[in-house]
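Colleague: model this:
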Amino acid sequence: MIKIGDKLPEQSFTFVTDAGKTGADSAALFGGKKVIIFAVPGAFTPTCSNAHLPGFVALADRFRAKGVSLCCLSINDAFVMRAWQQAQNANAITMLADGAGTFTQALGLAKDTGDFGGLRAQRFALVAEDGVVTALQLEAPGKFEVSSAEAMLELV
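Modeller: You can find the predicted model right below:
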């Protein structure tokens, strides 16, 4: 599992925008920046849609004022992440679609939910500065406390 002081894995991400599909790699997304990556088990799922993402949407201006970029990671495809971003008015947040789960697995933070949903991200949030992890908040199974927007705002 990734830990404080580790460099984020290299990964290419695909994004769906009004103009079509585009891409960016981890160096472009995280290099030279202070970033919070918060991971959810799935787009459009109850806690993720009712609390986790909305908390970051509500506090996005406060994070931006501290010079922090926000990224939401989920093992979903880019089309699902775009639809969820639009449904949640989350345009201030970069939606990281990890369709095959390679980034999440490289972090060591994937879990297999079997027939319920297959490979998913554990619920967590991390802070990275210039691509190096400076804080990691991993939720206990079934919990939503330490990776919330409020908790992360206190860390940055």
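
Colleague: From now on I want contacts and neighbour counts done on CA atoms only, so please keep to that.
Modeller: Fine.

Colleague: show me where the protein has strands.
Modeller: 12-17, 20-25, 34-39, 68-74, 94-97, 110-112, 119-121, 124-129, 132-138 (DSSP state E).

Colleague: Quick one: those as JSON lines, columns for mean neighbour count and distance to residue 82 too.
Modeller: Shown next, in JSON lines, are the strands of the chain (neighbours: other CA atoms under 10 Å; distance: least, CA to CA, whole Å):
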{"stretch": "strand 12-17", "mean neighbour count": "17", "distance to residue 82": "6"}
{"stretch": "strand 20-25", "mean neighbour count": "11", "distance to residue 82": "11"}
{"stretch": "strand 34-39", "mean neighbour count": "25", "distance to residue 82": "15"}
{"stretch": "strand 68-74", "mean neighbour count": "23", "distance to residue 82": "11"}
{"stretch": "strand 94-97", "mean neighbour count": "23", "distance to residue 82": "7"}
{"stretch": "strand 110-112", "mean neighbour count": "16", "distance to residue 82": "22"}
{"stretch": "strand 119-121", "mean neighbour count": "24", "distance to residue 82": "18"}
{"stretch": "strand 124-129", "mean neighbour count": "23", "distance to residue 82": "20"}
{"stretch": "strand 132-138", "mean neighbour count": "20", "distance to residue 82": "25"}
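
Colleague: compare with the first, here's sequence two:
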Amino acid sequence: MPIKPGDTIPEVVLKHIDGGIQAIDTPTLFNDKKVVLFAVPGAFTPTCSERHLPGFVERFDEFRARGIEVACLAVNDPFVMKAWGDSLHVPEGLRMLSDGNGDLARALGLEMDASAYGMGTRAKRFALYAEDGVVRKLFVEAPGEFKVSSAEHVLANLD
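Modeller: Next up is the predicted model:
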């Protein structure tokens, strides 16, 4: 069953590059913070690279002005996430998180089977807003769409 508003973010360890591969658990990411986590099916894929991540890069300062941290998640390795972030000039502070085995996507109930495209299990395209580790808003895209998980839509729907 997919996570829903009011649920606590499950405890999972993710990876990122910061002077080497670093592990970070979800309590460290979410507890005592306001966070928008958005997930993409794959780094360097068309919609993800042309619209989804760039929207959060463009609006990053607007989230920060509201005291909200921003993180991007994909079922890709941490080296790919770093290279993708570098290629799109992701600002310092926008976390590029690797869910390499799909553990968080699965724990959230937001995984998808992309094996028909040679991509295996991936995260659905979504965005969530959490306060102190509790989901307050959840925006999950219908297959093949990009509307509700955009930076613009998320900003417009925060209280």
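
Colleague: quick one: TM-score?
Modeller: Once superposed, the chains reach a TM-score of 0.96 (TM-score structural alignment, normalised by the length of structure 1), with 155 aligned residues with a CA RMSD of 0.9 Å.

Colleague: returning to that earlier point: mind putting the strands of structure 1 into JSON lines with distance to residue 2 of structure 1?
Modeller: Converted to JSON lines, these look like this (distance: least, CA to CA, whole Å):
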{"stretch": "strand 12-17", "distance to residue 2 of structure 1": "18"}
{"stretch": "strand 20-25", "distance to residue 2 of structure 1": "19"}
{"stretch": "strand 34-39", "distance to residue 2 of structure 1": "13"}
{"stretch": "strand 68-74", "distance to residue 2 of structure 1": "15"}
{"stretch": "strand 94-97", "distance to residue 2 of structure 1": "18"}
{"stretch": "strand 110-112", "distance to residue 2 of structure 1": "11"}
{"stretch": "strand 119-121", "distance to residue 2 of structure 1": "13"}
{"stretch": "strand 124-129", "distance to residue 2 of structure 1": "10"}
{"stretch": "strand 132-138", "distance to residue 2 of structure 1": "8"}
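
Colleague: Residue 5 of structure 1: which of these is closest?
Modeller: When the strands of structure 1 are ranked by proximity to residue 5 of structure 1, the top entry is strand 132-138, at 5.3 Å, counting by CA to CA.

Colleague: Nearest to the spatial middle of structure 2, which residue is it?
Modeller: With distances taken as CA atoms, centre = their mean, residue 38 lies nearest the centre of structure 2, 2.9 Å away.

Colleague: Could you name the helices and strands sitting against the longest helix that structure 1 contains?
Modeller: Counting residues, the longest helix found in structure 1 (DSSP state H) is helix 53-65. Secondary-structure packing of helix 53-65 of structure 1 (3 or more CA pairs under 8 Å, 6 or more residues apart in numbering; DSSP states H and E): strand 68-74, helix 149-155.

Colleague: okay, the angle between it and strand 68-74?
Modeller: 150 degrees (axes from the mean of the first three to the mean of the last three CA atoms, to 10 degrees).

Colleague: so how far is helix 53-65 of structure 1 off the chain centroid?
Modeller: 13 Å (CA atoms, centre = their mean, to the nearest Å).

Colleague: same deal with stretch 77-86 of structure 2?
Modeller: On CA atoms, centre = their mean, the centre of stretch 77-86 of structure 2 falls 13 Å from the chain's centre.

Colleague: For that stretch, which outside residues touch it?
Modeller: Under the criterion CA atoms under 8 Å, 6 or more residues apart in numbering, residues 15, 16, 17, 21, 43, 44, 74, 96, 97, 98, 99, 100 lie in contact with stretch 77-86 of structure 2.

Colleague: list the buried ones in that stretch?
Modeller: For stretch 77-86 of structure 2, burial by neighbour count (16 or more other CA atoms under 10 Å) applies to 77, 78, 79, 80, 81, 82, 84, 85.
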